[in-house]
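*Asks:* Output the structure for:
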Amino acid sequence: MVQFNITLIFMAYASPGPLSYGVFFVTFLTYLATVFANVSLMLIIYLDTSLHKPMYIFLFNLSISGLIGSSTVLPSIMNYLLDEMKYILYSNCLLQVFFVVFYGGCVYGIITIMAYDRYVSICKPLQYHIIMTPTKVRILLAVVYIFSICFLALQMHFTSSVPLCRYTINKLICDNLALVSLACWKSALVDLYGLVGVVIFVVFPLALVIMSYVRILFVSLKASANAKKKALKTCAPHLITFINFSSASLCSGIYNRLNNNLPKELNVFLSVHFILIPPLLHPLIYGMRTENIRKSFRKILQKRIFASDISHGIGA
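*Replies:* Okay, the predicted model is just below:
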């Protein structure tokens, strides 16, 4: 029988002091900026009906995933940085693992369907509205969310079915590899299922994104200079987002295997990089690089200011 009330101890945190306070301050500001940037982007997309198109709907969901990842981990890290007690219940650790992996899986899934959307837009422009219908957009997003939830629920079941013989985690957050390493014995089923998860959530999306951009590149090379410029402008934010998230994932993977041999400061940064940086950069990248979002932001801002001026004028 699984004992969910087992207490685990985080060993990567130091006692509260100057370093902890400094990391807390940076994490706190980053979390506030992440929430503000993602909520702002979601409001812009929601309020401007001209942005109710597949690419922006996917971007809206990318922001939701970013908020889930940040809110799952960063408040917990900030709490442990200031608290003398670095304990977590096994059940809460499993829950944190679920949402962290859910965040990563959903981001990769959404980035993949965004690449498909860009491929259809550039390579099959005349068929775009026939292919990317509202129903298809909803189905693609539903597949990402529902499949991720079902797959991860089964993974948590397999992970929790193996009894624990160790109770210390040398990391800032819970992850599946950390929990598996605490088990009394290695489970071939857990290892195999984890490998399948890597293929489905990382390798497969990477391959699809690369294939989409290879096709886009071939089509763009045959197009006019103006068409090439437009394709680059359209794809640049997505490519930057894809590279940013993939590099963060790679750093996280390296950290998971080398954290015991890394300097403490680098250990702290790499352990939160996967959650700390991408959710903040994604809305900023799209906000700065996407002309329609910038226009919508200015339009909404001008409406609010204009409405405020009128109300003040009437009140006067």
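
*Asks:* only C-alpha atoms for contact and neighbour calcs from this point on.
*Replies:* OK.

*Asks:* show me where this structure has helices.
*Replies:* Ranges of helices in the chain, per DSSP state H, are 18-47, 54-82, 90-123, 128-131, 134-160, 176-181, 188-198, 204-222, 225-258, 264-276, 278-289, 291-315.

*Asks:* Which stretch among these approaches N170 most closely?
*Replies:* The closest of those to N170 is helix 176-181. By CA to CA, the value is 8.1 Å.

*Asks:* To F4, which of the helices of the chain lies closest?
*Replies:* Once these are compared by CA to CA, helix 90-123 is nearest, at 4.7 Å.

*Asks:* Give me the buried positions along that closest one.
*Replies:* Residues of helix 90-123 classed as buried: 90-91, 93-123 (neighbour count, 16 or more other CA atoms under 10 Å).

*Asks:* Next: stretch 181-196.
*Replies:* In terms of neighbour count (16+ other CA under 10 Å), stretch 181-196 has its buried residues at 182-183, 190, 193-194.

*Asks:* before we move on, back to that, kindly state which of the helices of the chain is positioned closest to I9.
*Replies:* Nearest to I9 among the helices of the chain is helix 90-123; the distance by CA to CA comes to 9.8 Å.

*Asks:* could you check the angle helix 188-198 makes with that closest one?
*Replies:* For helix 90-123 against helix 188-198, the angle by axes from the mean of the first three to the mean of the last three CA atoms, to 10 degrees is 30 degrees.

*Asks:* Which secondary structure elements does helix 90-123 sit against?
*Replies:* Packing contacts for helix 90-123, counted by 3 or more CA pairs under 8 Å, 6 or more residues apart in numbering; DSSP states H and E, involve helix 54-82, helix 128-131, helix 134-160, helix 204-222, helix 225-258.

*Asks:* tell me the angle that helix makes with helix 225-258.
*Replies:* Here helix 90-123 points in a direction 160 degrees away from that of helix 225-258 (the same axes, to 10 degrees).

*Asks:* Centre of the chain to helix 90-123, how far?
*Replies:* Relative to its chain's centre, helix 90-123 lies at 7 Å (CA atoms, centre = their mean, to the nearest Å).

*Asks:* Just the angle for it relative to helix 278-289, thanks.
*Replies:* 20 degrees.

*Asks:* burial of V35, as a residue count?
*Replies:* 19 (other CA atoms under 10 Å).

*Asks:* need the contact list for F24.
*Replies:* The contact partners of F24, by CA atoms under 8 Å, 6 or more residues apart in numbering, come to 78, 81-82.

*Asks:* returning to that earlier point: adding distance to Q3, write the helices of the chain out as TSV.
*Replies:* Converted to TSV, those look like this (distance: least, CA to CA, whole Å):
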stretch	distance to Q3
helix 18-47	32
helix 54-82	22
helix 90-123	8
helix 128-131	49
helix 134-160	9
helix 176-181	14
helix 188-198	18
helix 204-222	35
helix 225-258	25
helix 264-276	27
helix 278-289	34
helix 291-315	49
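
*Asks:* this one as well, want them side by side:
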Amino acid sequence: MAEAPQPNSTFSRPAFFILTGLPGLGGAQAWLTLVFGPMYLLSLLGNGALLAVVHADTALHQPMFLLLAVLAATDLGLATSVAPGLLAVLWLGPRPVPYAACLVQMFFVHALTAVESGVLLAMACDRAVAVGRPLHYPVLVTKARVGYAALALALKAVAIVVPFPLLVARFGHFRARTIAHAYCAHMAVVELVVGDTRANNLYGLALSLAVSSVDILGITGSYGLIAHAVLRLPTREARAKAFGTCSSHVGVILAFYVPGLFSYLTHRFGRRTVPKPVHILLSNVYLLLPPALNPLIYGARTKQIRGRLLETFTPSRSRF
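*Replies:* Model prediction:
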């Protein structure tokens, strides 16, 4: 079903591409469904439960928990944009994906990744204000401003990611129809293009550096302010409590950025040393691990959510 590109051969814009999953693993990649399947299930159950709890409990209609709900909705979208197709390819082998659907998936994967990074920055700023200026927090951070921030993040993601499918759609000829990847990543599709792809390469590199660098610098600065404020607290117990309120967010940040940066560095600088199946595996872990872990981290570390979840899912005892 999958064809290898032939020298000096080109194809007009195909009606569909063929996703191969992890090249070189053959039938062995079906075993990876035992890894990615539970990840996706945890993403659905965990983020769905968080959204349901925040929606049902009016006491949780506060900026911090509303930002968490935005993160959970983003995680649900990100995992769903990748996991069903990934699991189908791993279990059933190379699968066709319509040309238009490939571009749509490309848009949503990159856009939701940008939104998630922006939400983590917004959550870091929220914690910096809560710890550094607690008396002014109710005035500076309101539900309306959280809504505006979420809208701004969505609009920013659309604006910066729309060029990806448009830059691909301008090409009319391809070297092959087979994408050596598990989803329609921008650069994986660009590798098949016949023509000058410098604009795609430069825009992809510039966008990755700009978005990641700005958000990471903002998060680092926010936690620098948090550390400065916490270290000025008079007692060890107060400092421990303040750090404890931020520990879950730190875990979420590490779960998102560490595999993401490692995947990015291996793709840009380690092509000769890191096998392609390893790079593709890392890119899928990067997209599915945070949505699976985030609900567990917040459910375990946030007392209000943990208590509400236990109350919801623990059977009530009959009173006589």
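
*Asks:* follow-up on the earlier one: so which of the helices of structure 1 is nearest I169 of structure 1?
*Replies:* Closest to I169 of structure 1 of the helices of structure 1, according to CA to CA: helix 176-181, at 6.5 Å.

*Asks:* From M11 of structure 1, how far out is the counterpart of N47 of structure 2 in structure 1?
*Replies:* When structure 1 is aligned by TM-score structural alignment, N47 of structure 2 is paired with N38. Separation of N38 of structure 1 from M11 of structure 1 (CA to CA, to the nearest Å) stands at 32 Å.

*Asks:* more neighbours, those two?
*Replies:* N38 (26 against 13).

*Asks:* Report the contact partners of that one.
*Replies:* 63-64, 66-67, 279-280, 283.

*Asks:* do Y255 of structure 1 as well
*Replies:* Per CA under 8 Å, 6+ apart, neighbours of Y255 of structure 1: 267, 270-271.

*Asks:* Kindly state the neighbouring-residue count (a burial measure) for the alignment partner in structure 2 of R298 of structure 1.
*Replies:* The alignment partner of R298 of structure 1 in structure 2, by TM-score structural alignment, is L310. When neighbours are counted by other CA under 10 Å, L310 of structure 2 registers 11.

*Asks:* same check, this time on H55 of structure 2
*Replies:* Residues within reach of H55 of structure 2, counting by other CA under 10 Å, total 15.

*Asks:* so who does it touch?
*Replies:* H61.

*Asks:* Which one of the contacts of F24 of structure 1 sits in the busiest neighbourhood?
*Replies:* Neighbour counts for these (other CA under 10 Å) peak at L81, which has 23 neighbours.

*Asks:* so what's that one up against?
*Replies:* L81 of structure 1 neighbours (CA under 8 Å, 6+ apart): 13-16, 20-21, 23-24.

*Asks:* aligned partner of V144 of structure 1 in structure 2?
*Replies:* Correspondence of V144 of structure 1 to structure 2, assessed by TM-score structural alignment: L153.

*Asks:* Give the burial count for the closest residue to G172 of structure 2 other than its chain neighbours, as a bare number.
*Replies:* Among residues not flanking G172 of structure 2 along the chain, R13 sits closest, at 5.0 Å (CA to CA, 6 or more residues apart in numbering). For R13 of structure 2, the count of nearby residues is 18 (other CA under 10 Å).

*Asks:* Would you mind listing the residues in contact with R13 of structure 2?
*Replies:* For R13 of structure 2, the contact set (CA under 8 Å, 6+ apart) comprises 171-174.

*Asks:* cool, and W91 of structure 2?
*Replies:* By CA under 8 Å, 6+ apart, the residues touching W91 of structure 2 are 29-31, 33.

*Asks:* got these as JSON lines, with distance to A238 of structure 2 columns?
*Replies:* Shown next, in JSON lines, are the contacts of W91 of structure 2 (distance: CA to CA, whole Å):
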{"residue": "Q29", "distance to A238 of structure 2": "50"}
{"residue": "A30", "distance to A238 of structure 2": "50"}
{"residue": "W31", "distance to A238 of structure 2": "48"}
{"residue": "T33", "distance to A238 of structure 2": "45"}
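
*Asks:* Only the buried members of those residues: can you turn that into a PyMOL selection?
*Replies:* Applying 16+ other CA under 10 Å to the contacts of W91 of structure 2, the buried members can be selected in PyMOL as follows:
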select buried, resi 29+30+33
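
*Asks:* against structure 2, where does stretch 92-110 of structure 1 fall?
*Replies:* Going by TM-score structural alignment: stretch 92-110 of structure 1 matches residues 101-119.

*Asks:* Just the buried residues from the contacts of R13 of structure 2, in ChimeraX please.
*Replies:* Filtering these down to the buried ones (16+ other CA under 10 Å) takes a single ChimeraX command:
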select :171,173,174
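
*Asks:* want to try CSV for the contacts of R13 of structure 2, with distance to V258 of structure 2 as columns?
*Replies:* Shown next, in CSV, are the contacts of R13 of structure 2 (distance: CA to CA, whole Å):
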residue, distance to V258 of structure 2
F171, 34
G172, 37
H173, 36
F174, 34
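
*Asks:* farthest pair in the contacts of R13 of structure 2?
*Replies:* Across the contacts of R13 of structure 2, the longest distance by CA to CA is 7.8 Å; it joins F171 and F174.

*Asks:* okay, and the common contacts of the two?
*Replies:* Listed contacts common to F171 of structure 2 and F174 are 13, 193-194; contacts here mean CA under 8 Å, 6+ apart.

*Asks:* So what does I68 of structure 1 match up with in structure 2?
*Replies:* Checking TM-score structural alignment: I68 of structure 1 goes with G77.

*Asks:* Also T7 of structure 1?
*Replies:* For T7 of structure 1, the aligned position in structure 2 is F16, judged by TM-score structural alignment.

*Asks:* ok, now M288 of structure 1?
*Replies:* So M288 of structure 1 corresponds to A300, using TM-score structural alignment.

*Asks:* how many neighbours does its match have?
*Replies:* For A300 of structure 2, the neighbour count with other CA under 10 Å is 13.

*Asks:* and it, what does it touch?
*Replies:* Contacts of A300 of structure 2 (CA under 8 Å, 6+ apart): R306.

*Asks:* so which of the contacts of L81 of structure 1 persist in structure 2?
*Replies:* Retained in structure 2 (both residues aligned by TM-score structural alignment, their matches' CA atoms under 8 Å) from these: 20-21, 23-24.

*Asks:* just curious, which of these is nearest to D309 of structure 1?
*Replies:* Nearest to D309 of structure 1 among the kept ones among the contacts of L81 of structure 1, counting by CA to CA, is F24 at 40.0 Å.
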